[in-house]
Structures are given as C-alpha cells and as structure tokens.
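Engineer: dropping a prediction and its sequence here:
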Amino acid sequence: MTDQLDLDLTLPYITDQPGIGGKIRQQTSHFKVDEIPVYEPQGVGNHLYVNITKENLTTREVQLRLADLFEIKPEDVGKAGLKDKYAVTTQTFSVLFNDHASPEEITPIIEDNIPVKVNWAKYHNNKIRAGHLIGNKFTILITKPEGSIEQAQAIAKSINETGLPNFYGIQRTGKDGENIYQGWLLLKKKKRLGNRWLRKYLLSSYQSYLCNRYLVKRIEKGLFDKMVHGDIAKKHETGGLFWVEDLETDQGRFDSKEISFTAPMFGYKMSKPKEESMALEEEILVEMNLDVQEFRAQRVKGTRRMGRVLPEITVSDHTEGIQLEFALPKGGFATTLLREFRKIEPTD
C-alpha cells in the first residue's frame, strides 16, 4: 500500500446481536446457489437454454466446455452471471444451434461429456447475456456454530425488519484491498494497463470501495433507515428511479419496503442526487481527494446501486449446524449477509 491512499476496509455490522461463529463451505454441498431468471424460454429460436447444476467448476469452465463440445465459439454460449466454483450452483446457459437439435438428444450428450446435471433444456430466440437475472437464491449451512439457533433467528428477524446494507464483498475489492489500490492508481494516472478487461475490473473495484464508504458514512450518521431530501430512490418491484422530494411520504414507502435509497458508483455519467443527499456524496469525493473529471478521463461512466437489500431470511435447524435460506438481487453478496450472522470477517 502507500501513504497516498489511506484505505479503510472496516465495515460496521447492522445487527447488535452477538454472532454465532461457525464454519462455511466445509463441503461444496453446504453452499447452494440457484439463479432467479428474468424470463423463461418460449420453445422457439436457435438458442438452446440449458439449465445446469454444477459443482467444483467455474461458470467460465462450463461455458468453454459447452463451446468445445458443440464446436462453436465461446461467445455463442451465453450466461447471465458468474457462480461460485466451490459450491453447488444452478444456472442457465444458452447454446447456439443453427440446426435446431432436439433438446432430448442434447441433454445426454452434455451429461456424458461434462460432469454436470442438466435439469431441463428449451429453445429461445435470444442469447442469455450478462445481467439477464433477477438475483440468486442461497441455501447455506453454517457448521460447528458457537451460538444457538435462537441467536441466529434473532439476527434474521433484525435483518428481515430493517434490511441489509448492500456492501460489496471481498470478491470485488480483493484481499487486503489490493484491487482497490490498483484501481486508484489507474484513476490517478499513476499506472497504465493495456489489458482492457483487467483495467475495467480494477477501476470497478475502486468504485466499489467508494460505494462501501458511502454506505458506512450513511450508517454512522444514522441515515441507513431514513430517506434524505434529494436521495435517488429505487422501487424494489419495478426498478424505477426518482428523486425524494416528499420526505414524509417517501419515508413511509421506505418503511414498507416499497423503495430504498440508492448509493453511488461514482462516474461522469452517474445520475446525481440533490440537496442534502448530494452533500453526503460530495463528502466522499472530498475525503478521497477526487474530482468527477478524473472518472471522465478514464471513461468510467458510473451508475446507481441499491443501497439496501431485503433478503427475507429463513433459519432452520440442521443435523450438522444451522441452515440459512435467502435471496439477493443481482450484484448482492452472500458474504455480506454471512458476516452479520457469524460476526467474522470473510477472507475469500
């Protein structure tokens, strides 16, 4: 690290209850992820949607093996998002078939050549692209918990009532913040990088860090459970965005979980809040010695991110520990939720 970037990676807990500790991912079957699609295939078209359950394979590995198996380009195999390798994950891939091969014939070919389970296959008229999902459902087993199921239920009740800060996890920021530091170097023109994908990823890591710091500031000011004049709010059901002007009305909508405030992923095209909310975001830029023009110079457009997620957690007893079931919107991190239960910071 460097004295020029004073990183603060600490994140507050939103729940007051003591953690239950325990272990996660002692086996891949202890961590299950199921993709929630935006739409279902209609049975017509040249893209065969194949719903696959995988284990000990990355999404990229399955994508490449499907492309190799059917002798097509990797980019002709679509996927909505990346899923964990060391977990049992279910997601849908689209495979381009111009000859419209029968789904019943394709299923055994895949299962005979790739160690996955095909749950169903059906045609659709477009390729699955990144972001074509609502979110993910998680079933996670915490083994050897030090706390009781009653403690876990109390934490779940608290989160279910108030929601959870939509912090970015260590997967995005990197261990010890190294990705953040590299992104900062790029933004400040202290480093050059030819690999466009890596450059974009590192800059995004720094944006994620700034977003986390905004959420921390909001919590510290007692504003996590309150709307602020000028906030850009987002509707949970439709995704619609609007400025908060009638604070009393919109606070009621926030309390009823119809809307939440959005947090900044800073960039030169990011929609800006107004009034008090604008001042809050500008505090982050001032503290980090940043100017919006620096994002423009690096072609970082920016966007808004939901500041609060509503996971609706169910806690149940398990012969090996305590099981959690919940759903998160796309971009949400299960590690953020798990740290609230365990009160242990994730390391990977």
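Structural biologist: Arrived safely. Numbering: from 1, shown residues only.

Engineer: drop to CA atoms for contacts and neighbour counts, all remaining ones
Structural biologist: Will do.

Engineer: for the stretch 151-300 of the chain, which segments are assigned as strands?
Structural biologist: 164-165, 232-235, 241-243, 259-265 (DSSP state E, counting those that start in this stretch).

Engineer: list the buried residues of the third one.
Structural biologist: If you call a residue buried by 16 or more other CA atoms under 10 Å, then strand 241-243 has these buried ones: L241, W243.

Engineer: neighbouring contacts of it?
Structural biologist: G230, D231, I232, A233, K234, K235, P273, K274 (CA atoms under 8 Å, 6 or more residues apart in numbering).

Engineer: rerun that using 7 Å as the cut-off
Structural biologist: G230, D231, I232, A233, K234, K235, P273 (CA atoms under 7 Å, 6 or more residues apart in numbering).

Engineer: check the last one too.
Structural biologist: Applying CA under 7 Å, 6+ apart, the external contacts of strand 259-265 come out as 207-208, 211, 227, 231-236, 253-254, 302-308.

Engineer: change it to 8 Å
Structural biologist: With CA under 8 Å, 6+ apart, strand 259-265 has contacts from 207-208, 210-211, 214-215, 227, 231-236, 250, 253-254, 270, 281, 302-308.

Engineer: what's the answer for stretch 290-300, then?
Structural biologist: Outside stretch 290-300, the residues touching it (CA under 8 Å, 6+ apart) are L187, K188, L203, F266, G267, Y268, L285, K301.

Engineer: try it against this one:
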Amino acid sequence: MSEVDAPREPDAIAWPPTWPRSLDDAFGPPPPGEYRARPEDFQVEEVLDFAPEGEGEHLWLFIEKRDLTTAMAVKALARLCEVSPRVVGVSGMKDRVAVTRQWLSVQLPGRVAPAGLVDALAEQGIRVLEMARHPRKLKRGVHRANRFRLRLTGPAVESPGFTPRWERLLERGVPNLFGPQRFGPDGRNLLRARALLARGWRKRDDRDGMLLSAARSFLFNEALAERLADGSWETLLLGEVAILDGTASQFTVEAPDAELAERAARLDLHASGVLWGVGRSAANGEALAREARLAGRYPALCAGLERAGVRLARRPLRLRLAEASLELGTDALWLTFTLPRGAFATAVLRELIAHPTL
C-alpha cells in the first residue's frame, strides 16, 4: 500500500508531504542539486498579451527587482507616489530571492509621476525598464505566462541522467503541483488555514486570501499525488474535465477514445483537478468519485472553503514546458522555459534535483 492510499484520520496533515515525482519510476530519485544560491540564479519575467495604451489615469511601470517581494515593491511605489497601496495594481506575486521583471500600475488621476521617481525606486533596488499610461488598473492574473532562467549546480547536473530526465519532461510534461512557497515554512500557512477554516474564515483574518489559497492548493496537490501514484495523471478518465493546453477552455470527457488519448499524449489536452469551493463539479463518473474521496479525507478543509464562499475552479494536472532550452556553462547548468501563469518553476525543479526546499 502506498503512502497516498494508506488509511488516515480525516483532515490529518502530515508535513513535510511525500508527494510523488513523475520520473522516479523510470529514473529513480534525482541526485542532490542546488538552485537559487543567489538572486541572480533565479530569473523570472512576466509576459503580458497586451501593452499599455499610452494614456489614462494609471501609470504602468515595467520593473526589475532584486531580492525584494512584490509586496515590498508595491509599498515602495505607493510611498513615493504618496498614495495608498490599494491603488497599486499587480498581476502576479513574484519570489523574493530572485531577479524578477513584472508590471505594476499606480493610479495618478490628473497627476504626473513624482519628480525623480525612477531614481528613487532605483535606490530601493527597483529598476524601471518602461513606463506608460493606461486607462485601467493592472488586475491580478492578467499576465499570460512567466519566463524562467534558472542556474543549477551540484551532483544532479553533473549526473549523466540529468539530460534524459529533462528530455522526458519536455516530452511528457510536468506535474502541475503548487510549489512549497504557497504553504510557508514548515507548512505554517496551511496549518493556519486549517485553524482559521475550522472557526470560520473572515476576510479581516486573511486580507489577501493567502490562507484560503494554501488550503485549496494543498487539496489540489493531494488529488494530483493520488494520480501520480497510480499513473493516471497523464490520461483522461471517464468523466474527466479536460483542459485545452494554454487556455481556459474545458469540457467533460464522457467517453475517452483514441483521438482524445492521442491529443493528451501530445500535450494538447490535460486532465484537471478541482480547486475546492462552492459550486457543482463538471466531473462525473470515476473522476467525480475521486473528488468525493478527497472530500472524505479532508471534510473540514472542504467544508470550510465552501463556507468561506470561494468559488470552485479547475487546474490542469500537467504543464507543458514552452520555449525550453538547456545550456551547459563552465561551472553550472542553465535551464530556460516558459510556464503559464499560476504554475511553479519549483514543480519542474523537484523532478530534476533533490533539495530540502522542494
């Protein structure tokens, strides 16, 4: 019996989790490796599908920041513009220990940007690469993707098995797990979420929804772990909700057939997992039965999310690596790839290297 199938008390959370890797059956566990030894080793660039229009009451800035969270950059911009952080918009939240490029917006109706804003931001470690006006505030989740460039070192990248593992990920895709940063050090965000949901979620206790997100992410990872353990994460089950790669388009698979299996094999379609919340699942058959088992294992988390009013959604179980390359340097290996928004580069790395944070 696998650890995923082992009996457990309802809502019992073991930390750290033992979510399977997709490549271990074929290659064994990966050797140790290092990443993000310094911010320059982890580079991320946000990709929008549109550009600011050039006029409007919101000033949009494309920034590069080093060793700063997105929240720190928001506070710095708001302070320098003498506005509330609430009128500063972001699309995605980026890691701190990294060099990241992303868009911010700040509402300045009838005002020009403060004199010396670019230089003042530079003093805070924020380099402005581009500025333009736009009629609307930048909203969360409007970027299409993130481009990553990552430096890896250690026994894993020196192993002859590294390139075959990488090539298998390009061919088969990557399990779309939420990364460990979603759950906080030692899973503390998740444990706080469980306690908050047990007594009743209130926005004042979780202003940005971080704890709700931690709980939903954990449930999704648990569902994906079950699919990884039984080898069904790449296939379409009876009643599966399939998601078209790179889009939000989805449909229920009433009867898997050869055509759908071929599309899944070439990463055109992906099976999906539920992001728990209020609403009726579009799954049926075997896929719906799996969701019921998940609710049976974590009844308090699921019920708490429903009481909080968060809406049910779906997420692909698999990622396709786009614009991907591997470059051998003199003392390290560099990986470059693009992932859709909401996906974690750490989900890719955990398939390639063994590291305590992965």
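Structural biologist: Sure, I can see it. Computed from a predicted model, the values in this text were never measured in an experiment.

Engineer: need the contacts of strand 241-243 of structure 1 in TSV with distance to E312 of structure 1 and neighbour count, can you?
Structural biologist: Compiled in TSV, those are given as follows (distance: CA to CA, whole Å; neighbours: other CA atoms under 10 Å):
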residue	distance to E312 of structure 1	neighbour count
G230	28	21
D231	24	25
I232	24	26
A233	20	26
K234	18	24
K235	17	18
P273	28	23
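
Engineer: which bit of structure 1 covers the top helix by length along structure 2?
Structural biologist: Looking across structure 2 with DSSP state H, the single longest helix is helix 210-230. Under TM-score structural alignment, helix 210-230 of structure 2 corresponds to residues 201-221 of structure 1.

Engineer: so what does E167 of structure 2 match up with in structure 1?
Structural biologist: Under TM-score structural alignment, E167 of structure 2 pairs with K157 in structure 1.

Engineer: tally up the residues packed near its match, please.
Structural biologist: Other residues near K157 of structure 1 come to 17 when the count uses other CA atoms under 10 Å.

Engineer: contacting residues for it?
Structural biologist: I313.

Engineer: next: I36 of structure 1.
Structural biologist: L133, I134, G135, N136, K137.

Engineer: quick one: map it onto structure 2.
Structural biologist: When structure 2 is aligned by TM-score structural alignment, I36 of structure 1 is paired with V47.

Engineer: with adjacent residues omitted, what lies nearest to its match?
Structural biologist: Spatial nearest neighbour of V47 of structure 2, chain neighbours left out: A145 (5.2 Å); criterion: CA to CA, 6 or more residues apart in numbering.

Engineer: from E291 of structure 2, how far off is that neighbour?
Structural biologist: Note on A145 of structure 2: its distance to E291 of structure 2, by CA to CA, to the nearest Å, is 28 Å.

Engineer: next, count neighbours for whatever residue of structure 1 lines up with S249 of structure 2.
Structural biologist: Using TM-score structural alignment as the criterion, S249 of structure 2 maps onto G240 of structure 1. For G240 of structure 1, the count of nearby residues is 10 (other CA under 10 Å).

Engineer: my guess is G240 of structure 1 contacts K234, does it?
Structural biologist: Yes. Using CA atoms under 8 Å, G240 of structure 1 is in contact with K234, at 5.5 Å.

Engineer: and the helix or strand where I140 of structure 1 lies, how far from structure 2 on average?
Structural biologist: Under the criterion of DSSP states H and E, I140 of structure 1 resides in strand 133-143. Taken over the aligned residues, the distance from strand 133-143 of structure 1 to structure 2 averages 1.1 Å (mean CA distance after the TM-score superposition for structure 1).

Engineer: do a quick rundown of the helices in structure 1.
Structural biologist: So, for structure 1 - with DSSP H - the helices run 59-69, 103-113, 149-162, 170-173, 178-187, 196-220, 247-255, 275-287, 292-297, 334-342.

Engineer: now do the contacts for the aligned partner of A130 of structure 1 in structure 2.
Structural biologist: In structure 2, the residue paired with A130 of structure 1 according to TM-score structural alignment is R140. Contact analysis of R140 of structure 2 by CA under 8 Å, 6+ apart lists G89, V90, S91, G92.

Engineer: could you do Q124 of structure 2 as well?
Structural biologist: Contacts of Q124 of structure 2 (CA under 8 Å, 6+ apart): A76.

Engineer: against V118 of structure 2, how distant is it?
Structural biologist: Q124 of structure 2 is 10 Å from V118 of structure 2, by CA to CA.

Engineer: L23 of structure 2: how many residues sit nearby?
Structural biologist: 19.

Engineer: what residue in structure 1 is paired with it?
Structural biologist: Match for L23 of structure 2 (TM-score structural alignment): T15.

Engineer: its match and A156 touch, don't they?
Structural biologist: No. Using CA under 8 Å, T15 of structure 1 is not in contact with A156, being 9.2 Å away.

Engineer: what's the counterpart of I322 of structure 1 in structure 2?
Structural biologist: Checking TM-score structural alignment: I322 of structure 1 goes with L333.

Engineer: what about that match, neighbour count?
Structural biologist: Should you count by other CA under 10 Å, L333 of structure 2 turns out to have 16 residues around it.

Engineer: skip the chain neighbours and tell me the closest residue to it.
Structural biologist: Leaving aside its sequence neighbours, L333 of structure 2 sits nearest to L152 (CA to CA, 6+ apart; 5.2 Å).

Engineer: residue contacts, the one you found?
Structural biologist: G33, E34, Y35, R36, D41, A332, L333, W334, L335.

Engineer: do that again at 10 Å, thanks
Structural biologist: Contact analysis of L152 of structure 2 by CA atoms under 10 Å, 6 or more residues apart in numbering lists 33-37, 41-42, 158, 328-329, 331-335, 349, 352-353.

Engineer: just the buried residues of these.
Structural biologist: For the contacts of L152 of structure 2, buried by 16+ other CA under 10 Å: G33, E34, Y35, D41, F42, L333, W334, L335, L349, L352, I353.

Engineer: could you list which of those residues belong to strands?
Structural biologist: E34, Y35, F42, L333, W334, L335 (DSSP state E).

Engineer: now, which of these sits nearest C81 of structure 2?
Structural biologist: Nearest to C81 of structure 2 among these, counting by CA to CA, is F42 at 29.3 Å.

Engineer: now that closest one: how far from D95 of structure 2?
Structural biologist: In terms of CA to CA, F42 of structure 2 sits 9 Å off from D95 of structure 2.

Engineer: with V87 of structure 2 instead?
Structural biologist: Counting by CA to CA, the gap from V87 of structure 2 to D95 of structure 2 is 22 Å.
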